[in-house]
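**Q** what follows is a predicted structure for the sequence shown.
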Amino acid sequence: MKVLTVIGARPQFIKASVVSRAFKDIRPDVREVIVHTGQHYDANMSDVFFDELCISRPDYNLGIGGGTHGQNTGRMIEKLEGIMKKIQPQWVLVYGDTDSTLAGALAAAKLDIPVAHVEAGLRSFNRKMPEEINRVLTDHIAQILLVPTEIGRQNLRNEGIADEKIKLVGDVMYDASLYYKSKARKPQLPIGLSDKVSEYVLCTIHRAENTDNRQRLTNILHGLSDSNVQIILPLHPRTRSKIAEFDLGIPENICVIDPVGYLEMVWLEANSRVIVTDSGGVQKEAYFFGKPCVTIRDETEWVELVDAGINQLVGDDTNLIAKSIREAKFSLLNSNIYGQGNSANMVVDLLNQ
């Protein structure tokens, strides 16, 4: 059997790594062909990155990125179609909600190749987000929808998707967090901060809805400032450029560091007191490491964490951001929201049926 895996952003490489490892461990007869669209160029996408994370290097790198959503998606479809015709896979495997996800699904559908979607069923119910459009369309194209939670399964049922297509497998990111936690490494921190690692709050800000809106970004920075706690902020390039463009200052309690690699990020998450983020993946990783999460968005696709009371949506409300950081606690009896850490094996098994 041949499986063609389409990925385009670093989080997808991490998710795909555990599934690729499962193919090798339990289905060595499967030939997996990995295509990186190039949607997110990252200097860390080097031989060192692949070696450290034990990730198979892509068989193809399309080098597509830097354009608009429409430009990128169209170019990806065209190039992916050619590769699929050449490889003739039995399955096309896509992850998450990027333009690469949708392009892979559309290219496969046009060639009548079955699609399996990992992280199916997520909904923020905000159609202004490109990711939401990608999720919905990919789910309605796919033949197997590999959902991480019961809520995801119900979302798909509500949209009329047949039950036999929906498979509850848990979250492959939980598999990844278990595997990489022991490999995490401490990043280089400013002198004086290293001795207080158990007291800091970790913050990430990168979504356009926050960075490209001067008032929202100002409110968020004020909320972080008013929390009066030590905050470590690995500063995303987009956020850095917008802070400069809007002539905003960095509050004194925020320690800005350069963006870190995945293993350093895992260490920062695992050793923090609270995590503040607008990232979907980091919300889940906060849960995996037993940290309360304050989410600077108006909605989230990971609603089960909000329902459990360990993730609080605060938007750009300055007072609520500060209050939530100071009072955040992690208390949860059910520790298996996202499965048992064997999601990748379940994905591989289902593709063999």
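**A** Received, thanks.
**Q** alpha carbons only for contacts and neighbour counts from here, please
**A** Noted.
**Q** and Lys284, how far is that from Thr277?
**A** 11 Å (CA to CA, to the nearest Å).
**Q** can you pull out the strands in the stretch 1-150 of the chain?
**A** Ranges of strands in the stretch 1-150 of the chain, per DSSP state E, counting those that start in this stretch, are 2-7, 31-36, 60-61, 91-95, 115-118, 144-147.
**Q** out of the ones you listed, nearest to Asn210?
**A** Nearest of these to Asn210, taken as CA to CA: strand 91-95 at 24.4 Å.
**Q** follow-up on the earlier one: I'd like the strands of the stretch 1-150 of the chain as a markdown table, with distance to Thr211 appended.
**A** Formatted as a markdown table, the strands of the stretch 1-150 of the chain follow (distance: least, CA to CA, whole Å):
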| stretch | distance to Thr211 |
| --- | --- |
| strand 2-7 | 25 |
| strand 31-36 | 27 |
| strand 60-61 | 29 |
| strand 91-95 | 25 |
| strand 115-118 | 28 |
| strand 144-147 | 30 |
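**Q** ranking those by burial, who's on top?
**A** Counting by mean count of other CA atoms under 10 Å, strand 115-118 has the highest mean neighbour count of these, with a mean of 28.
**Q** contacts for that strand next, please.
**A** Outside strand 115-118, the residues within contact range by CA atoms under 8 Å, 6 or more residues apart in numbering are 91-96, 105, 108-109, 138-139, 141-147, 351.
**Q** what about the helices in the stretch 51-200 of the chain?
**A** Counting by DSSP state H, counting those that start in this stretch, the segments of the stretch 51-200 of the chain that form helices are 69-87, 99-110, 130-141, 150-158, 172-181.
**Q** packing partners of the first one?
**A** In terms of contacts (3 or more CA pairs under 8 Å, 6 or more residues apart in numbering; DSSP states H and E), helix 69-87 is packed against strand 2-7, helix 99-110.
**Q** here comes the other one, which I'd like you to weigh against the first:
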Amino acid sequence: MPPQQHPQHLAPPVGAPAHADPRHAADRRRFPANPFRRSPGRKLRLGRIALVVVIALVVGTIGGVFYFDNKLHRVDALASYAGRPGPTPGTTWLIVGTDSRADLSQADKDRLATGDGDGSRTDTIMLVHKPPSGSPMIISIPRDLYVEIPGNGQHKINAAFNFGGPKLLARTVEQLTGLRLDHYGEVGFGGFADLVDAVGDVNICIDQSLNDPKAGLRLKKGCHDLNGTQALGLVRTRAFPNADLERVVNQRKFLSALMSKATSPGVVLNPFRLVPFVNGAVDSLTVDKNDHIWNLVGLAVALRGDPTTTTTPNAGSQYTGDGDSLMVGSNTEEFFGYLRAGKPIPDSLIENNGGAIE
């Protein structure tokens, strides 16, 4: 028998496409097209949307960086002068904490227990030094260190800021250490408290109870999440047997803890923490005219780990025309000599005892 033929009325017209065949239509009914299969056009649209999102994020990030960079307060702190040290190995920041109350309302002064003093003096002087290799260092320079202040004779080093502001203090520190300063950062009472509040409190453990009405501080022994007011009281208090020498230890440890918190995922990945912190930092800090927001980011990252912390070695106390002072000694010169040479500091010159922060 001849092969079975499909009825003529079911056959596609001559020249019609294959999909016009009713038999294919029946197949399509039995096996519908995959609804999740993306057409080339849809893929192209999704790719364009993703590209636009990426570009928007990049442009927004770059725009944010320059926006905050332009908001930074700047001063001519690291000016050139005859006899200035040449470039030294590594990178060195001069970090200054002042007792300025200029931007504080009376309510702020009462809340922070700052008193009503006029003028601006340096409560904190630190060097943050990142050597060519090895861990960064936080070096406290005691405010009672008796040094030569250019054009003013010998005085306690904190007088340099009062005599000539950031520029004279920076020059005094360079002449003392022989290091060329690369960056400058300054923060007042109110700015420091705002930074701590913006980052969302900082967890600190202390090995003794502290009660210092002058600093507005009352903390029990143990661990605490310190807000800005409490943190300011902790780094200001001198209620220790060795007063300022123990206070600077607390200041170094708190600075490291603050930077660790500021660079933690809980802050960096949370825009509700990151943006207020960055905004608070640029509003609170004063930097050198050549410093930028990315320099501050580098500083924070350098301090987030486990930096070596120490106090500048000295020859002990002596009574001077400025009262009880700490004298520069041969160990002071030896200490900074290692830094100038880019060499590690021997353990015998590292001093990190005292204070209350564990």
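**A** Perfect, I can see it now. Computed from a prediction, not measured in an experiment: that's the story for all the values here.
**Q** could you get me the TM-score between them?
**A** For this chain pair, the superposition-based TM-score is 0.24 by TM-score structural alignment, normalised by the length of the first structure; 140 aligned residues with a CA RMSD of 6.5 Å.
**Q** count the neighbours of the closest residue to Ile14 of the first structure other than its chain neighbours for me.
**A** Computed as CA to CA, 6 or more residues apart in numbering, the closest residue to Ile14 of the first structure that is not its neighbour in sequence is Ala176, at 6.9 Å. For Ala176 of the first structure, the neighbour count with other CA atoms under 10 Å is 22.
**Q** isn't Ala176 of the first structure up against Gln12?
**A** No: in this structure, Ala176 of the first structure is not within contact of Gln12 by CA atoms under 8 Å, at 11.1 Å.
**Q** next, the buried residues of stretch 76-96 of the first structure.
**A** 76-77, 79-81, 83-84, 89-96 (16 or more other CA atoms under 10 Å).
**Q** quick check, nearest of the residues you listed to Val18 of the first structure?
**A** Closest approach to Val18 of the first structure among the buried residues of stretch 76-96 of the first structure (CA to CA): Tyr95, at 12.2 Å.
**Q** look up how far Arg238 of the first structure lies from that closest one.
**A** Distance from Tyr95 of the first structure to Arg238 of the first structure, by CA to CA: 24 Å.
**Q** Leu351 of the first structure too?
**A** Remark: distance between Leu351 of the first structure and Arg238 of the first structure (CA to CA) = 38 Å.
**Q** ok, Cys203 of the first structure next?
**A** Distance, Cys203 of the first structure to Arg238 of the first structure, using CA to CA: 15 Å.
**Q** looking at those two, which one has more neighbours?
**A** Neighbour comparison, Cys203 of the first structure and Arg238: the larger count goes to Cys203, with 28 against 14 (by other CA under 10 Å).
**Q** using the three-state scheme, assign that one.
**A** The three-state assignment at Cys203 of the first structure reads strand, by DSSP: H, G, I helix; E, B strand; the rest coil.
**Q** just the helices in the second structure please.
**A** With DSSP state H applied, the second structure shows helices at 22-30, 40-71, 106-112, 159-177, 189-199, 228-236, 244-262, 265-268, 271-284, 293-303, 330-340, listed in chain order.
**Q** so the last one versus helix 159-177, what angle?
**A** The one in question is helix 330-340 of the second structure. Orientation check (axes from the mean of the first three to the mean of the last three CA atoms, to 10 degrees): helix 330-340 of the second structure against helix 159-177 gives 70 degrees.
**Q** with the fifth one instead?
**A** Angular relation of helix 189-199 of the second structure and helix 159-177 on a 0 to 180 degree scale: 70 degrees, by the same axes, to 10 degrees.
**Q** for Leu296 of the second structure, see how far away the closest residue to Ala300 of the second structure other than its chain neighbours is.
**A** Spatial nearest neighbour of Ala300 of the second structure, chain neighbours left out: Met259 (5.4 Å); criterion: CA to CA, 6+ apart. From Met259 of the second structure over to Leu296 of the second structure the distance is 11 Å, taken as CA to CA.
**Q** again, but for Ser256 of the second structure
**A** With CA to CA as the criterion, Ser256 of the second structure and Leu296 of the second structure are 14 Å apart.
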